[in-house]
Structures are given as structure tokens and as C-alpha cells.
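Trainee: Predicted model follows, preceded by the sequence.
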Amino acid sequence: MSRWELASRTRIRAFREGPFVLIVAEGELPTPGYEVDIAKSLLRIFPQQFNLLRRAKPGIFPQHITPYRYAEAVRYPEDQPQITVHHADGTDHVDIEPAGKELVGYVEAVRGGTDRPAPPEGAEEAIGLSRTLSFDEAFANALANLPPSDATHADALARVQVLEIGGLFGGFAGFHHLFVRVSRTIT
């Protein structure tokens, strides 16, 4: 595999639902032989910044411009009105919009459906998403999205429980994701 590099974009939007922001990037790739990702910037700054990336997949592909739409949900401070995304054309400071009607499925996944099991008393919750429909990837992402532990003793035991598993497909954000909701209690 080739190395990740900054990708160009034609548009970036951001939508908030609770502690999560959905970043939706649109643009063009030189061939269909590229994959896109949004990753945390290595800059140690608050609030966290993000990079819009691309890398070539192995193989031979037709040489024609290919449009893309990529969505990534990230945990982001609720008091921040903008999110910063670096890309090949520079940096965008994107205003965070509330998630609207077009994202009702995403909102339900983040909040949890009305039929999902209730988390234990005092539990912290998070969701993780996997674009490759991998449970392992979505579960690891959910663990990473849990807030830092506030355990008061060194041998505290954290119990993580899967509350919900589901899929999001289609919509204007181009979803093709498995989501996993977890809760964590510390004893």
C-alpha cells in the first residue's frame, strides 16, 4: 500500500449530535484506485484538528477523475462551534451544523433507538463506526470514543457491554457503516 497523503476537497460539512461530530467531505480522486480517510491531526492542540487523507490502492485502474463522498464520526467538545480540517488545498474551519432531518438514521444511532437496552446506572456510552462493516473495527472505535476514565483507584475494573449493533446505508453522507454502541461501568 502507498502512504497516506492529504486529499483535495470540493466541500466539507460538519454536523453535531451530542458529543459526536459527523464530518462529511466531498471531492475528486485522480482514479477510482484511491481510498479516503479522515484522521486526527498529529498536532497537539485543543481542540483536536483533523486531516482529510487519500492513498492509492494496489492495482491498475482506469485513468479518470472519480468523485467521492466520505463521512467520519468523531468525538468532539460540545462547546466548540467549528472544527478544523487540513487538506491538500489548505485548511478549512468548518462551522458545525445541527444534525437535521436528512441525518435522522445517524442521530438515532448516536442517541440510541427507543428499543435498545438501557445502559447500567452511571455508565458512560459511546458508539463506534466501521466503513468496512467490521465488528472489531467498530468496537475498537467505540472504545476509543469513550471519555477518559475517572477511576479513583489503581486496580479499577472497567466492564464494557455492547448495547446495540446496527448498520447505516445510503443517505446524503454516503453511509456504508456498521455501528456498535457500548457502555462502560467502572468498579
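Mentor: Looks like it arrived, so ask away. Residues are numbered from 1 along each chain as shown.

Trainee: okay, CA-based contacts and neighbour counts for the rest of this
Mentor: Fine.

Trainee: in the longest helix along the chain, what counts as buried?
Mentor: Counting residues, the longest helix found in the chain (DSSP state H) is helix 135-145. Buried residues in helix 135-145, counted by 16 or more other Cα atoms under 10 Å: 135, 137-143, 145.

Trainee: Turn those residues into JSON lines, columns for distance to Val182.
Mentor: Shown next, in JSON lines, are the buried residues of helix 135-145 (distance: Cα to Cα, whole Å):
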{"residue": "Phe135", "distance to Val182": "12"}
{"residue": "Glu137", "distance to Val182": "13"}
{"residue": "Ala138", "distance to Val182": "10"}
{"residue": "Phe139", "distance to Val182": "8"}
{"residue": "Ala140", "distance to Val182": "10"}
{"residue": "Asn141", "distance to Val182": "10"}
{"residue": "Ala142", "distance to Val182": "7"}
{"residue": "Leu143", "distance to Val182": "8"}
{"residue": "Asn145", "distance to Val182": "10"}
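
Trainee: between the residues you listed, which is nearest Val85?
Mentor: Asn145 (18.9 Å; Cα to Cα).

Trainee: neighbours around Arg16, how many?
Mentor: 21 (other Cα atoms under 10 Å).

Trainee: hang on, it packs against Asp95?
Mentor: No: in this structure, Arg16 is not within contact of Asp95 by Cα atoms under 8 Å, at 10.0 Å.

Trainee: Next up, a structure to set beside the first:
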Amino acid sequence: MDSQVTRWQRQVVRTRRLIVEPLLAHHADELIDLLDERVNRYFPSQDVPSSQAALREQFAEMERAANSRDDGRRFHPFVVRTAVGQTCIGRLEVLMHDRDAEIAFVFVPNAWGKGYASEAVKAIINHFELAGVQRFWACVTRGNAPSLRLCERLGFALAEVPQDLELWTYDDGDIVLTFESAGNL
């Protein structure tokens, strides 16, 4: 599966309204609105970049991690663009553990309420199902009702923290959700 997954890592995923492409460090300059306090209110403060330079470094670190993981997991960061105008509106991350994958997402405020996050997450789930992922996980900070509703709309269900799988995106107290793949959404 690993060579198959590597092939998928660099593919661009398209929907009617969106383009989901591999994240590169320079995308930080297009996603400066991720520094908006409304975006970061649910993240632990140590995970929130404090400046454009820190955001660039975070993106550079993600780009390096996508190309150099040696712990058996595969990290796939993506940016989300509108198909019309090519405007960067968000970021998705997929961390694969064999046939399981964690998915995380964050979008700029101007993209909220337009269905972009649902559309992008559906597309990336469909994409990784083709690479053999059978179960998806999402960890949502308590109080983040919009992200929780999005996950529930996509068919994710509340779950316990798995004992046989270390969720990289889990912080103590997060709500854990899972989605069992049964074909395309």
C-alpha cells in the first residue's frame, strides 16, 4: 500500500468548485487569514502561529514532514483553492496509519458557511478511499460546534479514543469521531 499511497500524495483533487492540492511552504503567504483569532480560538495556543513568519515556518515544517516521515505513518497536507479565481481558502491534513486516516481541516473566515469545507473533506475522503483507507478519524475541540456539525453531516459518528491507534491530532478532552468507509460519499 505504501507505494500506492506515495503516488496519491502529490495528486491534485478537483471538485466542481474546489481544487485540493499538496501544501507547499509558499502557500502560507496566500493563507495569511489563518492567523485570524476567529480561526484559532479552538486550537491550543502552542499550535497557533503568532505571525506571518511563524505561519510560513509552520507550512515549511508540514511540507518537510510530508516528505520525510519515518514512523510508519504518512502525512499529507493540502491547501484548498476555489476553482474560480484560484483563491486559497483553507487547509486539510490527512495522517495515515495503514488502513486508518486522521483528517483535520481549517478554513479562513471568508470561506465559512458556503459548503467549501464539506465539499473539500468529502473529496479528500473519496480520494483516500481509493488508496485503501477504510476508516477515518476526526478530533474536534470541545465547543467547536461548527466543525462537529460538519463531521456529523458527513457521516462521522462519536467514538471513544481508540486503544490500538495513536491519534496524532488528539488533544486531551477532544471529541473523537470516526467514519467507516463504505464507498464514495
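Mentor: Received it, and whenever you're ready, just let me know what you need. These numbers come from a predicted model, not from an experiment.

Trainee: TM between them?
Mentor: After superposition, the two chains reach a TM-score (TM-score structural alignment, normalised by the length of structure 2) of 0.27; 89 aligned residues with a Cα RMSD of 5.5 Å.

Trainee: Who are the packing partners of the helix or strand following the longest helix of structure 1?
Mentor: Using DSSP states H and E, the helix or strand that follows helix 135-145 of structure 1 towards the C-terminus is strand 158-170. Judged by 3 or more Cα pairs under 8 Å, 6 or more residues apart in numbering; DSSP states H and E, strand 158-170 of structure 1 is in contact with helix 104-111, strand 175-186.

Trainee: taking those together, which one is wrapped up most tightly?
Mentor: strand 175-186 (a mean of 21; mean count of other Cα atoms under 10 Å).

Trainee: what are the ranges of the strands in structure 2?
Mentor: 13-14, 18-22, 74-82, 88-97, 100-107, 135-140, 157-159, 175-180 (DSSP state E).

Trainee: Switch the ones you listed over to TSV; also include mean neighbour count and distance to Cys151 of structure 2.
Mentor: As requested, the strands of structure 2 are arranged in TSV below (neighbours: other Cα atoms under 10 Å; distance: least, Cα to Cα, whole Å):
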stretch	mean neighbour count	distance to Cys151 of structure 2
strand 13-14	18	20
strand 18-22	21	18
strand 74-82	24	18
strand 88-97	23	14
strand 100-107	21	10
strand 135-140	24	8
strand 157-159	16	8
strand 175-180	20	8
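
Trainee: could you dump those to a markdown table with distance to Asp2 of structure 2?
Mentor: What follows is the strands of structure 2, written out as a markdown table (distance: least, Cα to Cα, whole Å):
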| stretch | distance to Asp2 of structure 2 |
| --- | --- |
| strand 13-14 | 19 |
| strand 18-22 | 17 |
| strand 74-82 | 9 |
| strand 88-97 | 10 |
| strand 100-107 | 13 |
| strand 135-140 | 17 |
| strand 157-159 | 27 |
| strand 175-180 | 21 |
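
Trainee: can you tell me which residues contact Phe50 of structure 1?
Mentor: 38-41, 84-86 (Cα atoms under 8 Å, 6 or more residues apart in numbering).

Trainee: out of these, who's nearest Val110 of structure 1?
Mentor: When the contacts of Phe50 of structure 1 are ranked by distance to Val110 of structure 1 (Cα to Cα), Ile38 comes first, at 18.8 Å.

Trainee: Report all helices and strands that the lengthiest helix in structure 2 contacts.
Mentor: Using DSSP H to define each element, structure 2 has its longest helix at helix 52-68. If contacts are counted by 3+ Cα pairs under 8 Å, 6+ apart, helix 52-68 of structure 2 sits against strand 74-82.

Trainee: Which neighbouring elements make contact with the strand it packs on?
Mentor: strand 18-22, helix 52-68, strand 88-97.

Trainee: Let me have the ones you listed in CSV, extended by distance to Phe107 of structure 2.
Mentor: Formatted as CSV, those follow (distance: least, Cα to Cα, whole Å):
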stretch, distance to Phe107 of structure 2
strand 18-22, 13
helix 52-68, 14
strand 88-97, 4
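
Trainee: Of all these, which one is nearest Glu119 of structure 2?
Mentor: strand 18-22 (7.9 Å).

Trainee: What angle do strand 74-82 and the closest one make with each other?
Mentor: If you take axes from the mean of the first three to the mean of the last three Cα atoms, to 10 degrees, strand 18-22 of structure 2 sits at 150 degrees to strand 74-82.

Trainee: so who does the nearest residue to Ala104 of structure 2 once chain neighbours are set aside touch?
Mentor: Once flanking residues are discounted, Ala104 of structure 2 sits nearest to Glu93: 5.1 Å by Cα to Cα, 6 or more residues apart in numbering. Applying Cα under 8 Å, 6+ apart, we find Glu93 of structure 2 in contact with 75-78, 102-105.

Trainee: Show me which of these is closest to Ala54 of structure 2.
Mentor: Checking the contacts of Glu93 of structure 2 against Ala54 of structure 2 with Cα to Cα, the nearest one is Pro77 at 17.1 Å.
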